[in-house]
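1. sequence first, predicted coordinates after that:
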Amino acid sequence: MSKTITAQDLHIHFGHGDETPLFKWLIASFLMGKRIQADIAAQAYRVIVEKRQRDTPRKLANCSHRELVAMLGEAHYVRYDETTAKRLLALAHKLNDEYAGKVGNIVAASADRQAFEQRLAEFDGIGPKTVEIFMREAGALLFP
């Protein structure tokens, strides 16, 4: 069984109205939602968000596919590196284009938690597991 990695483990601290930790946790959840070891997913998060400072949707969207594949490779996240890079870029672009780059705008566009979860699942590569991981830590903040 894979270890459960929390936002706190990744030094992500949520605050009301603070968009950056929500995006960081979304990226971490996205990476951990795949069939890959949690430690490798956490390392991929650290490489992309901390080392390469792709900590906003705009910064992530400005990566090339090749750069993202290289970052994933650096973290040994190689099993799904090509598709993950493609889907991370799609996530960043959709978040920028449809929600002005803010997870909070997905919340604002959703009638309730269920509608929010459905909107999250509309992002390519986000399935039930990723939604579950994301909501495990952000749900109470977004829907008190």
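-> All right, it came through fine. Numbering: from 1, shown residues only.
2. for the rest of this, base every contact and every neighbour count on C-alpha atoms.
-> Fine.
3. what packs against the longest helix along the chain?
-> Ordering each helix of the chain by length in residues (DSSP state H) puts helix 81-99 first. Counting contacts by 3 or more Cα pairs under 8 Å, 6 or more residues apart in numbering; DSSP states H and E, helix 81-99 packs against helix 57-61, helix 65-74, helix 103-108.
4. if you set the cut-off to 6 Å instead, what comes out?
-> Applying 3 or more Cα pairs under 6 Å, 6 or more residues apart in numbering; DSSP states H and E, we find helix 81-99 packed against helix 57-61, helix 65-74.
5. neighbouring contacts of the shortest one?
-> Right, the one you point to is helix 57-61. 54, 89, 92-93, 101 (Cα atoms under 6 Å, 6 or more residues apart in numbering).
6. still on that earlier bit, let me have the helices and strands packed on helix 81-99 in a markdown table, extended by distance to residue 130.
-> As requested, those are exported to a markdown table (distance: least, Cα to Cα, whole Å):
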| stretch | distance to residue 130 |
| --- | --- |
| helix 57-61 | 17 |
| helix 65-74 | 18 |
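7. what about versus this one:
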Amino acid sequence: MSRQERVVRELVGAHGRTYADEAGIRLKDTPQPLYRLLVLSHLLSARIRGSIALATARALHEAGLRDPRRMAGADWQERVDALGRGGYRRYDERTATQLGDAAELLNERWGGDLRRLRREAGGKVPELRRLLQEFPGMGPAGADIFLREVQGVWPEVAPCLDAKALQGAE
């Protein structure tokens, strides 16, 4: 067993909950949970407390903005209001625009299904990371969060231990 595998085992044993788990996302390889993870990763990548990002992801879900079709179909104010209900006020206006634009991109380019993005990447993690960063507001940190979380359902991503995860593990 490699050092990374030992670290992962120890961390999961001690802290066993993922961000998706905390946000109420039952992660599986289907379009809606993957989309909700994409939104959560976007929220978590901003300079805002993780607890607020998690609450906001739940608020967006409760507002019905749980898939890219609904997110793109919602007007900007609906998105701002849902972000505000989650406590995500600092970046709410910009994030509302980014979420709408990202949902439109996902719908137009990959038919609303992140599994198609995965297929386009050919299972290559660097290409997955690059494609994820094409979504408005999704930078390297957001892409890394998504990849860390999705490795349970996209096995070719595992083990995914970026610098932030390794720093926390140390």
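-> It's in. All figures in this text were calculated on a predicted structure; none of them were measured in a lab.
8. any idea what the TM-score is?
-> Comparison of the two superposed chains (TM-score structural alignment, normalised by the length of structure 1) gives a TM-score of 0.90, and 139 aligned residues with a Cα RMSD of 1.5 Å.
9. coming back round to it: rebuild the helices and strands packed on helix 81-99 of structure 1 as JSON lines, extending it with distance to residue 119 of structure 1 and mean neighbour count.
-> Listed next are the helices and strands packed on helix 81-99 of structure 1 as JSON lines, based on distance: least, Cα to Cα, whole Å; neighbours: other Cα atoms under 10 Å:
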{"stretch": "helix 57-61", "distance to residue 119 of structure 1": "17", "mean neighbour count": "19"}
{"stretch": "helix 65-74", "distance to residue 119 of structure 1": "24", "mean neighbour count": "19"}
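10. quick one, which of these gets closest to residue 36 of structure 1.
-> Proximity to residue 36 of structure 1, assessed across these by Cα to Cα, is greatest for helix 65-74 (12.1 Å).
11. how about stretch 50-66 of structure 2, which residues are buried there?
-> By 16 or more other Cα atoms under 10 Å, the buried positions in stretch 50-66 of structure 2 come out as 52-61, 63, 65-66.
12. same check, this time on stretch 90-107 of structure 2
-> 92-93, 95-107.
13. what range in structure 1 matches it?
-> Mapping stretch 90-107 of structure 2 onto structure 1 (TM-score structural alignment) gives residues 79-96.
14. ok, back up a step: out of the buried residues of stretch 90-107 of structure 2, who's nearest residue 44 of structure 2?
-> Distances from residue 44 of structure 2 to these, taken by Cα to Cα, are shortest for residue 95, at 11.6 Å.
15. helix, strand or coil for the residue lying closest to the closest one once chain neighbours are set aside?
-> Among residues not flanking residue 95 of structure 2 along the chain, residue 137 sits closest, at 7.5 Å (Cα to Cα, 6 or more residues apart in numbering). Applying DSSP: H, G, I helix; E, B strand; the rest coil to residue 137 of structure 2 yields a three-state assignment of coil.
16. what do we get in structure 1 for residue 137 of structure 2?
-> Per TM-score structural alignment, residue 137 of structure 2 is aligned with residue 125.
17. how near is its match to residue 64 of structure 1?
-> Distance of residue 125 of structure 1 to residue 64 of structure 1, given as Cα to Cα, to the nearest Å: 18 Å.
18. with residue 46 of structure 1 instead?
-> Following Cα to Cα, the distance that separates residue 46 of structure 1 from residue 64 of structure 1 is 18 Å.
19. thinking again about what came up before, neighbour-wise, which of residue 125 and residue 64 of structure 1 wins?
-> residue 125 (20 against 13; other Cα atoms under 10 Å).
20. so what's the residue positioned nearest the centre of structure 1 closest to, chain neighbours aside?
-> Centre of structure 1 computed as the mean C-alpha position; nearest residue by Cα atoms, centre = their mean is residue 27, 1.7 Å away. Counting by Cα to Cα, 6+ apart, residue 45 is the residue found nearest to residue 27 of structure 1 once chain neighbours are left out, at 7.0 Å.
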